[in-house]
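Q: Kindly return the folded structure for what I paste below:
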Amino acid sequence: MRALFAVFVIAAASLGVQIGAPLLGAPSGARAQGAALPDRPAAKAGPSGEAAKPPGDAAAQEPDRGKRLDALFAALKVAPDKESAKGIAERIDIALTPSGSETTDLLMSRAALASEAKDFDLAIQLLDGVLAISPDHLDAWNKRATIFYLKQDFSDALVDLRQVVAREPRHYGAWAGIAIICKEIGDEKRALEAVRNARAIYPHLDEVEDMEKTLTISVEGRPI
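A: Modelled structure (predicted):
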């Protein structure tokens, strides 16, 4: 996996967090007031009179993408071992990452460099630009959530992760991120719901297995 879960593992580790359903209620952070799904930009008519597809809209450019993702997620759920599951997860990661727009690719690249340099405000501005052009860019939502998390802006991080799972409910990396943040802020019940969502999609996601066990005992108590 390159991005779906690894980004939050790295972010959590940097803050000392141990990694081991219904969408969350809207947090009350600075961006929570604008948490509604943004409208798609209006498509301009092409030479043939048909509406041109917005840049970065991988789903529109690849009509069979949905079927391919359905097949990959189904395979991930029944993968017999960790290695085969990891290979499937990597293919899902690629399929969920839009490409084909030079503008969004450039902005994503610059945002990554800014994040590496710990210029988080610049990284957020660049990712804002990506999402203004391509509001369904899951990787941009996910990476901006990670940056908010690194800034310890948990409220805005949750807003962005909710945008991810609203668009792709099977995004186990976003559910894992929600679990990490909810655990961090003491909302263990919702953390448990989120981590179970992640593992229902990706049963071999062992990075959060201990977290699920700990939360189960904390929320539901030990089995008799």
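Q: going forward, measure contacts between C-alpha atoms and count neighbours the same way
A: Fine.
Q: can you map out the helices along this protein?
A: 6-14, 58-61, 65-77, 82-96, 102-116, 120-133, 138-150, 154-167, 172-184, 188-201, 209-220 (DSSP state H).
Q: Out of the ones you listed, indicate the one that is most buried.
A: helix 172-184 (a mean of 26; mean count of other C-alpha atoms under 10 Å).
Q: Can you pull out the residues in contact with that helix?
A: Residues outside helix 172-184 that contact it (C-alpha atoms under 8 Å, 6 or more residues apart in numbering) are 3-6, 8, 12, 17, 19, 142, 149, 154, 158, 161-162, 164-165, 188, 190-195, 197-199, 201-202, 208.
Q: if we can go back for a sec, include distance to residue 45 when you put the helices of the chain into a markdown table, please.
A: Shown next, in a markdown table, are these (distance: least, C-alpha to C-alpha, whole Å):
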| stretch | distance to residue 45 |
| --- | --- |
| helix 6-14 | 38 |
| helix 58-61 | 15 |
| helix 65-77 | 23 |
| helix 82-96 | 26 |
| helix 102-116 | 20 |
| helix 120-133 | 17 |
| helix 138-150 | 26 |
| helix 154-167 | 26 |
| helix 172-184 | 35 |
| helix 188-201 | 39 |
| helix 209-220 | 49 |
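Q: before we go on, could you also do this sequence so I can check it against the first one:
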Amino acid sequence: MRLWPLLLCLPVCLAGAVFADTCPDAPDHSAGLDDLIAQIQQAESEQEARVISNQMWAFWADAPDEQSQAILDRGMSRREAWDLLGALQDFDRLVEYCPNYAEGYNQRAFVNFLRQDFPAALVDLDRAIALSPRHIAAISGRALTLMGLRRLDEARDAMAEALALNPWLPERGLAAPGGPLAPPGQDL
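A: This next block holds a predicted model:
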């Protein structure tokens, strides 16, 4: 009869084990991001804008918990070392663990962009933007990915959206007169 109480506890214990690997919500940095977007739009120099942009990256790369932060950091280190397959494995794991964390999708998209797998990158960028509509890096990454797919009209629109949020983007030259994403008639 001693086994009976243990059997009653089994479903509760198993449910606890399943929920133990559930990713919490990502930190809400929307108010801080609003402030940084307003600041970068008023920035008077590229150097000033770069400092603000780095603060935005700190928000985007603030993962939901220690486990997801470790996966994100390892994947970014692997990507920086050009271990693209290792990075892709990490970001696949991050997206599986934290399906509502935009940066997991953005980073996986970046790896796929580097691999020139533009269709896969675009899917992840669309998901990142759906989760974080003002993720400037994902929006500009979407413009570059669409450019890689030779969908220039859509790329122009995405770059214009990104530049409206951050006029100091390093990619801004692509939309300048003579650039491939300049308004029609002003492009190459």
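Q: Can you calculate the TM-score here?
A: The TM-score (TM-score structural alignment, normalised by the length of the second structure) is 0.76; 166 aligned residues with a C-alpha RMSD of 2.6 Å.
Q: Ok, which of the helices of the first structure comes nearest residue 44 of the first structure?
A: Smallest distance to residue 44 of the first structure across the helices of the first structure (C-alpha to C-alpha): 13.5 Å, for helix 120-133.
Q: Show me how far the closest one is from its chain's centre.
A: Remark: helix 120-133 of the first structure is offset 16 Å from the chain centroid, using C-alpha atoms, centre = their mean, to the nearest Å.
Q: whereabouts in the second structure does it align?
A: Per the alignment by TM-score structural alignment, helix 120-133 of the first structure matches residues 84-97 in the second structure.
Q: Distance-wise, check the aligned partner of residue 166 of the second structure in the first structure relative to residue 191 of the first structure.
A: For residue 166 of the second structure, the aligned position in the first structure is residue 202, judged by TM-score structural alignment. Applying C-alpha to C-alpha, to the nearest Å, the value for residue 202 of the first structure to residue 191 of the first structure is 16 Å.
Q: cool, and residue 68 of the first structure?
A: 30 Å.
Q: cool, and residue 87 of the first structure?
A: 27 Å.
Q: aligned partner of residue 163 of the first structure in the second structure?
A: Under the alignment (TM-score structural alignment), residue 163 of the first structure maps onto residue 127 of the second structure.
Q: My read is that that match contacts residue 102, right?
A: Yes. Taking contacts as C-alpha atoms under 8 Å, residue 127 of the second structure lies within contact range of residue 102: 7.2 Å.
Q: just checking, residue 81 of the first structure touches residue 203?
A: No. With contacts defined as C-alpha under 8 Å, residue 81 of the first structure does not count as touching residue 203, sitting 9.6 Å away.
Q: Between these two, which is the more surrounded one?
A: residue 203 (19 against 11; other C-alpha atoms under 10 Å).
Q: Enumerate every residue touching that one.
A: Contacts for residue 203 of the first structure were tallied using C-alpha under 8 Å, 6+ apart; they are 76-77.
Q: repeat for residue 123 of the second structure
A: Residues in contact with residue 123 of the second structure (C-alpha under 8 Å, 6+ apart) are residue 109.
Q: if we go to 10 Å?
A: The contact partners of residue 123 of the second structure, taken as C-alpha atoms under 10 Å, 6 or more residues apart in numbering, are 105-106, 109, 142.
Q: same question, residue 35 of the second structure
A: 52, 56.
Q: So what does it match up with in the first structure?
A: Checking TM-score structural alignment: residue 35 of the second structure goes with residue 71.
Q: Give me the distance between that match and residue 222 of the first structure.
A: Residue 71 of the first structure is 37 Å from residue 222 of the first structure, by C-alpha to C-alpha.
Q: Equivalent analysis for residue 95 of the first structure, please.
A: From residue 95 of the first structure to residue 222 of the first structure the distance is 40 Å (C-alpha to C-alpha).
Q: what's the answer for residue 203 of the first structure, then?
A: In terms of C-alpha to C-alpha, residue 203 of the first structure sits 22 Å off from residue 222 of the first structure.
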